[in-house]
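K.L.:
quick one: sequence plus predicted model below, questions after.
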Amino acid sequence: MVYKILVVEDSPVVQNVLKHLLSQLTVYVPIVCSCYKEAEATLASQNGDEFFAAIVDLNLPDATNGEVVDLVLESGVSCIVLTGNFNDDLRLELLNKGVLDYITKDSRYSFDHVMKVIERLRKNQHIKALVADDSHTSRLFVKTLLEQYRFNVVEAEDGQQALAKLEEDPEIRLFITDHNMPLINGYDLVRMLRHNNRFKDLVVIGLSTGHNSALSAKFIKAGANDFLKKPFYHEEFHCRITHNLESQEMLETIRDLANIDVLTKLKNRRYLFDEGESFYQQALSHGDGGGFAMIDIDHFKFVNDTYGHMIGDSLLELVGKEISLAFPESLTCRFGGEEFCVVSNESDDVFEQKLVDFQASLRTKEFTGAKIKVTCSIGVCHQKQDSLDDAVRVADKKLYEAKNNGRDRIELD
């Protein structure tokens, strides 16, 4: 998806800097206007809603008092102010109007910060946030701040309702909770969540009024990522949210690097044995699920010896993509070398038919610039086993039989 960014700026130098930074990321298309009239005409012609966000200067040749901010906000476009003058009273006034951020052009970092805000907006569209507060006014205020930054927001009136919503909706990634709530207070709620491994990646931020200076430490020791005392400034709120989300995203990236095969982008063997057991047992609990397949590319050594290891790596990468596409609901991993595995949570009949279809599809394709045709041998365990390790042993034995019986075939237990 491409996002149009309106830039309203009379300085050619600043225009070029913003155009360069936005164009470096192919998802953004900068539309540059040099004055208020140009911006007005552009917004009118685009119906406003086609712009993802706007970056505007306050002092334009034909609008020296920030009139462009009202124009952009009235058009329903998220607005970031980038100005050469810092005025604290004006900053507060603009933030209260709904401006996302007020940034001064005092260093290169200012432009980097603009890009950071734009990128955060784009990512936030896919993040669901839960706000728990028994005060409707306070809850609405926090919800409005989050929606300005494009979060999808759901609400809870007390701790018990918040807990129920978190348990039923695994897509909630950000949880903002007040402390003083009926049934379950915020502090106890955080403690309950952190004792459940399912919520280990949930970003939790506590809120509270009052003068209990120890409460923030209690919240954080209980497992909260951060804590804010009411009332708080818009900027502090958004900075804390952004900082904590970015920290969590960094942890997830590090975890992915440890669990994802660099070449094929499938899960790796480590992930299979660390997390696959849980997936396998859940699949078994569905009744007729829990199939496990080992897939081996036939005569792969010949490919490496004939075309070289770079072509061989390209072939592995492409076959990995085929496996991922063929089994979208399953856990797909690179087991090692030219061996892959699939842990299915579908019925045996469906899984076996998908394996047959995958094998047939593989025969019809040519891979890499060398137009290599390949086949694969598959060993399948569909009988219920006590553990994933047992399923691997059975499937591996069947894979050995498939190779000995001529390759390019499927052997079932």
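P.N.:
Nice, thanks for sending it over.

K.L.:
can we go C-alpha only for contacts and neighbour counts from here?
P.N.:
Fine.

K.L.:
give me the contact list for the one helix or strand residue 379 maps to.
P.N.:
According to DSSP states H and E, residue 379 maps onto strand 376-381. Residues from elsewhere that reach strand 376-381, judged by CA atoms under 8 Å, 6 or more residues apart in numbering: 291-298, 359, 362, 391-392, 394-403, 407-413.

K.L.:
okay, one more to line up with it:
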Amino acid sequence: MSDLDVMVDTPGLGDQITVMICENSQVQLRILSKAVEEAGYCVQTARSAEAVLEQMQIRPADILLTGIEVGPMTGLEACWALKANPRTESVHTIVITASGQERRLEESLDAGAYDFIRKPVNMTELRARLRAASRLVRMQKQFRKLAETDSLTGTANRRALMQCLEAEIAQARSQGTQVAVVMLDLDHFKRVNDTHGHAIGDRVLVATVKAVQACLPGRERLGRLGGEEFVAVLPDATPEFAAIMAERIRQAVAALQVTNNLGEVVPITASIGVSISSADGQHDTPDSLLLAADDALYEAKENGRNRVVFAGTTMRGTRRAAG
């Protein structure tokens, strides 16, 4: 049996699977919740399809177990809405059908449901279907992680980073907050590779990532744009907070003690550019924030490296020199 087989097989191994149960009957909701909890899953509940969509935006569940008639919006309509949203499209939906609703099974599958179960719900059957769903969910998570992770450093890759930034900009816009971008580039990294070899260069990159991640206290996301260039996305940021975080990161990188094969310390510093979304966020995009941070980073390089520059004091659209 492979490690992946073990990882995706049962609840309790790896990340706990969360099941959202949607039922408009309080009695049925209580019975199903107890059975699902006893099977080892984390449970969220909703009394309507509208509540499902609202809760999923805040904290997406892995599996949705829903009836069909659950308010003005049906469970099938909620399923359609979940599949149409990139944030929730991977939710595994199991539809509960009542007697006489057999004709709606085809509708359920067309709406994006993966499975169905008939009332009265047989708890043994329910547990079996949840185990099967859990295996698929864990497998999808593993594949998604592989597709979104930089293989060397374990950070988000460029694609995942752009998706994260886009989502944080949208959330900041809706909540009236700001999101900051901290872009760092290791100084004279080509010289490190040329002098000490690419294996030491890789060691420097991995050590840099660990140092930066240790500076990030919460929801912040670190990603690798490419080469020796990294970006930290800071949600719910203020200019003051972004400046403090950027300086903290600069100091952490400068304090690294990576040694070469002779035991000599390889000098490491980083130049950093910082940008932050506007107060209303109406015209902010991932590309515009990255361009502003990149221009600030160019300014940091031009003015001696190993420093932080905040966007707004630089010329837009300049081309940054290597190193």
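P.N.:
Right, received. Where do you want to start? Small disclaimer: the values here were computed from a predicted structure and weren't measured.

K.L.:
what range does the helix or strand just after the strand holding residue 379 of the first structure cover in the second structure?
P.N.:
Per DSSP H and E, the first helix or strand lying C-terminal to strand 376-381 of the first structure is helix 388-404. Using TM-score structural alignment, helix 388-404 of the first structure lines up with residues 286-302 of the second structure.

K.L.:
the second structure: which residue goes with residue 291 of the first structure?
P.N.:
Match for residue 291 of the first structure (TM-score structural alignment): residue 180.

K.L.:
does that match touch residue 285 like I think?
P.N.:
No: Residue 180 of the second structure lies out of contact with residue 285 (CA atoms under 8 Å); the separation is 11.8 Å.

K.L.:
more neighbours: which of these two?
P.N.:
residue 180 (28 against 16; other CA atoms under 10 Å).

K.L.:
centroid-wise, who is the farthest residue in the second structure?
P.N.:
For the second structure, the largest distance from the centre (CA atoms, centre = their mean) belongs to residue 100, which lies 41.1 Å off.

K.L.:
hang on, that one is in a strand, isn't it?
P.N.:
No: assessed with DSSP: H, G, I helix; E, B strand; the rest coil, residue 100 of the second structure is coil; it does not lie in a strand.

K.L.:
could you measure from it over to residue 48 of the second structure?
P.N.:
Distance of residue 100 of the second structure to residue 48 of the second structure, computed by CA to CA, to the nearest Å: 21 Å.

K.L.:
in the top helix by length along the first structure, what's buried?
P.N.:
Determined from DSSP state H, the single longest helix within the first structure is helix 234-259. Neighbour-count burial for helix 234-259 of the first structure flags 234, 238, 240, 241, 242, 244, 245, 248, 256, 259 (criterion: 16 or more other CA atoms under 10 Å).

K.L.:
what is the next helix-or-strand element following that helix packed up against?
P.N.:
Per DSSP H and E, helix 234-259 of the first structure leads on to helix 269-285 as the next helix or strand towards the C-terminus. Helix 269-285 of the first structure sits against helix 234-259, strand 331-336, strand 339-343, helix 388-404, with contacts defined as 3 or more CA pairs under 8 Å, 6 or more residues apart in numbering; DSSP states H and E.

K.L.:
what range does stretch 36-51 of the first structure cover in the second structure?
P.N.:
By TM-score structural alignment, stretch 36-51 of the first structure lines up with nothing in the second structure.

K.L.:
what residue of the second structure takes the place of residue 216 of the first structure?
P.N.:
Aligned partner of residue 216 of the first structure by TM-score structural alignment: residue 105.

K.L.:
and what of residue 227 of the first structure?
P.N.:
By TM-score structural alignment, residue 227 of the first structure lines up with residue 116.

K.L.:
before we move on, what SS does its match have?
P.N.:
Under three-state DSSP, residue 116 of the second structure comes out as strand.

K.L.:
if I look at it, how far off is residue 242 of the second structure?
P.N.:
If you measure residue 116 of the second structure against residue 242 of the second structure using CA to CA, the figure is 48 Å.

K.L.:
tell me which of those two has more neighbours.
P.N.:
Taking neighbours as other CA under 10 Å, residue 116 of the second structure and residue 242 compare with residue 242 leading, 23 against 18.

K.L.:
what about the helix or strand the match of residue 216 of the first structure falls within, how far off from the first structure?
P.N.:
For residue 105 of the second structure, the element it lies in under DSSP H and E is helix 105-110. Superposed on the first structure, helix 105-110 of the second structure shows a mean distance of 1.2 Å to its aligned residues (mean CA distance after the TM-score superposition for the first structure).
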